[in-house]
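Engineer: What would the 3D arrangement of this be:
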Amino acid sequence: MTMFSTMTQNADIRPQLPDPASAPELFDGLLTRRVTAYFIDVVILGALVLAITLLGTILGFFTFGLAWVSLVFALPVAIVVYYAVTLGSPRRATVGMQMTDIVLTPTRGQPLDGWMAILHALVFWVTIWICWPVTVLFALFTPRRQMIHDLVMGTLMVRRSPMIQHWQRMRASDQYGV
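Structural biologist: From the prediction side, this is the model:
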């Protein structure tokens, strides 16, 4: 399946996926919120990396340099754990995403567990590292404002508060056969 055919499938993956035409409130200001959440998370990750680096530097003097060597492993592990704990949680959002009222939703029917969250973050950072303008601009041309890594991983980013109301409406219409 090509990326183009993935983009053109609107509701074929899961019919209950929200559609921007029928639920525009789920996608209102989504790109601005995603960029803001990204910068909040970068600041948090920067503070985490700085704290671990300072701790490792100080401990390195007491451990004859062993703590300095461990930083090579400790820093990536801390970043991976951040994404696994936040995106893999029931809230399905990093701290920045929670602050901007957005949530990560799987589109292919699989659960969004810690491993899926780690893989999503890894694909995100690879696509951002390779060519961030294309990754961000890509979202302007997909109906649900999905970026490359969202399409590859089968995820969808939506606003959290309207999403809760949307799913309640969907359950009610399914329940009553509307």
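Engineer: going forward, measure contacts between C-alpha atoms and count neighbours the same way
Structural biologist: OK.
Engineer: now the most far-flung residue of the chain relative to its centre: how far from residue 75?
Structural biologist: In the chain, the greatest distance from the average C-alpha position (Cα atoms, centre = their mean) is reached by residue 64, at 39.1 Å. Note on residue 64: its distance to residue 75, by Cα to Cα, to the nearest Å, is 19 Å.
Engineer: Report whether the residue farthest from the centre of the chain is found in a strand, as I expect.
Structural biologist: No - read with DSSP: H, G, I helix; E, B strand; the rest coil, residue 64 is coil and lies in no strand.
Engineer: can you map out the helices along this protein?
Structural biologist: For the chain, the helices defined by DSSP state H cover 3-8, 30-62, 66-87, 95-99, 114-138, 148-153, 160-175.
Engineer: Of those helices, which is nearest residue 24?
Structural biologist: helix 160-175 (9.5 Å; Cα to Cα).
Engineer: another one to check against the first:
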Amino acid sequence: MSQDTPGSIQLSSLKGNEGFQGRMSDIKDRFDGIRTKRVIAYIIDLACIAGITLVATIAAFILGVLSFGALTPILSLALALIPIAYHTLTIGSAKNATIGMQIMGVEVVLEDGRGPDYLMAFFHSGLFYATMALTSTLILLVSLFNDKGKLLHDYLTSSTVRLRED
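Structural biologist: Prediction:
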């Protein structure tokens, strides 16, 4: 029964090879060393976020002083959203990767092989920070129990991080 019939359920996504056509060795090569690359990419991203936050904090301080503190609450909220905005704007871009991911040669893709749009990138990064905050980073252990190094937010958004095709 290889034909799709209306109302039928396709179980092909359970194989774990979504969005990639090729031999199993090719699939394994796309995820070789992915955990290490993700960690190093995130460290690079933390440095980028720290630089952006430093500049934004100086600007927020100046605006707070000039407004006699009236803008301070909204500027504080804007500073808190910098990490999510950084990840959303970079993962949702045409490169499908943050600056750290680009340097490490990895990208975020959905199960069907497409890159995430900005809305999906927002959910991806929001879920990442929410799960990190709720579990004190213990959620990162999820990647040790699957071959692709996927984390909980990757499963929840039907995405994966793989080595970039050059």
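Engineer: Any idea what the TM-score comes out to?
Structural biologist: TM-score for the superposed chains, counting by TM-score structural alignment, normalised by the length of structure 2: 0.80, backed by 154 aligned residues with a Cα RMSD of 2.4 Å.
Engineer: Now which residue in structure 2 aligns to the residue farthest from the centre of structure 1?
Structural biologist: In structure 2, the residue equivalent to residue 64 of structure 1 is residue 68, according to TM-score structural alignment.
Engineer: Report the separation between that match and residue 60 of structure 2.
Structural biologist: Distance from residue 68 of structure 2 to residue 60 of structure 2, by Cα to Cα: 12 Å.
Engineer: With residue 118 of structure 2 instead?
Structural biologist: From residue 118 of structure 2 to residue 60 of structure 2 the distance is 26 Å (Cα to Cα).
Engineer: So for those two, which residue has more residues nearby?
Structural biologist: residue 60 (20 against 17; other Cα atoms under 10 Å).
Engineer: got a list of what that one touches?
Structural biologist: By Cα atoms under 8 Å, 6 or more residues apart in numbering, the contact list for residue 60 of structure 2 reads 72, 75-76.
Engineer: Take those and map them onto structure 1. Which survive?
Structural biologist: Mapped onto structure 1 and checked by both residues aligned by TM-score structural alignment, their matches' Cα atoms under 8 Å, those keep the contacts 72, 75.
Engineer: In structure 1, which residues correspond to stretch 150-163 of structure 2?
Structural biologist: Residue span in structure 1 matched to stretch 150-163 of structure 2, by TM-score structural alignment: 146-159.
Engineer: so how far does that stretch reach from one end to the other?
Structural biologist: Start-to-end, stretch 146-159 of structure 1 (Cα to Cα) is 13 Å.
Engineer: Could you do stretch 153-160 of structure 2 as well?
Structural biologist: 9 Å.
Engineer: Give the buried residues for that stretch.
Structural biologist: 153-154, 157-160 (16 or more other Cα atoms under 10 Å).
Engineer: cool, stretch 104-120 of structure 1 as well?
Structural biologist: 104-107, 112, 114, 116-120.
Engineer: One more: stretch 141-148 of structure 1?
Structural biologist: So stretch 141-148 of structure 1, judged by 16+ other Cα under 10 Å, has buried residues 144-148.
Engineer: Same list as before, the residues you listed that is, but in a markdown table and with distance to residue 18 of structure 1 included.
Structural biologist: Shown next, in a markdown table, are the buried residues of stretch 141-148 of structure 1 (distance: Cα to Cα, whole Å):
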| residue | distance to residue 18 of structure 1 |
| --- | --- |
| 144 | 8 |
| 145 | 12 |
| 146 | 13 |
| 147 | 16 |
| 148 | 19 |
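Engineer: which residue ends up closest to the midpoint of structure 1 in space?
Structural biologist: residue 104 (5.4 Å).
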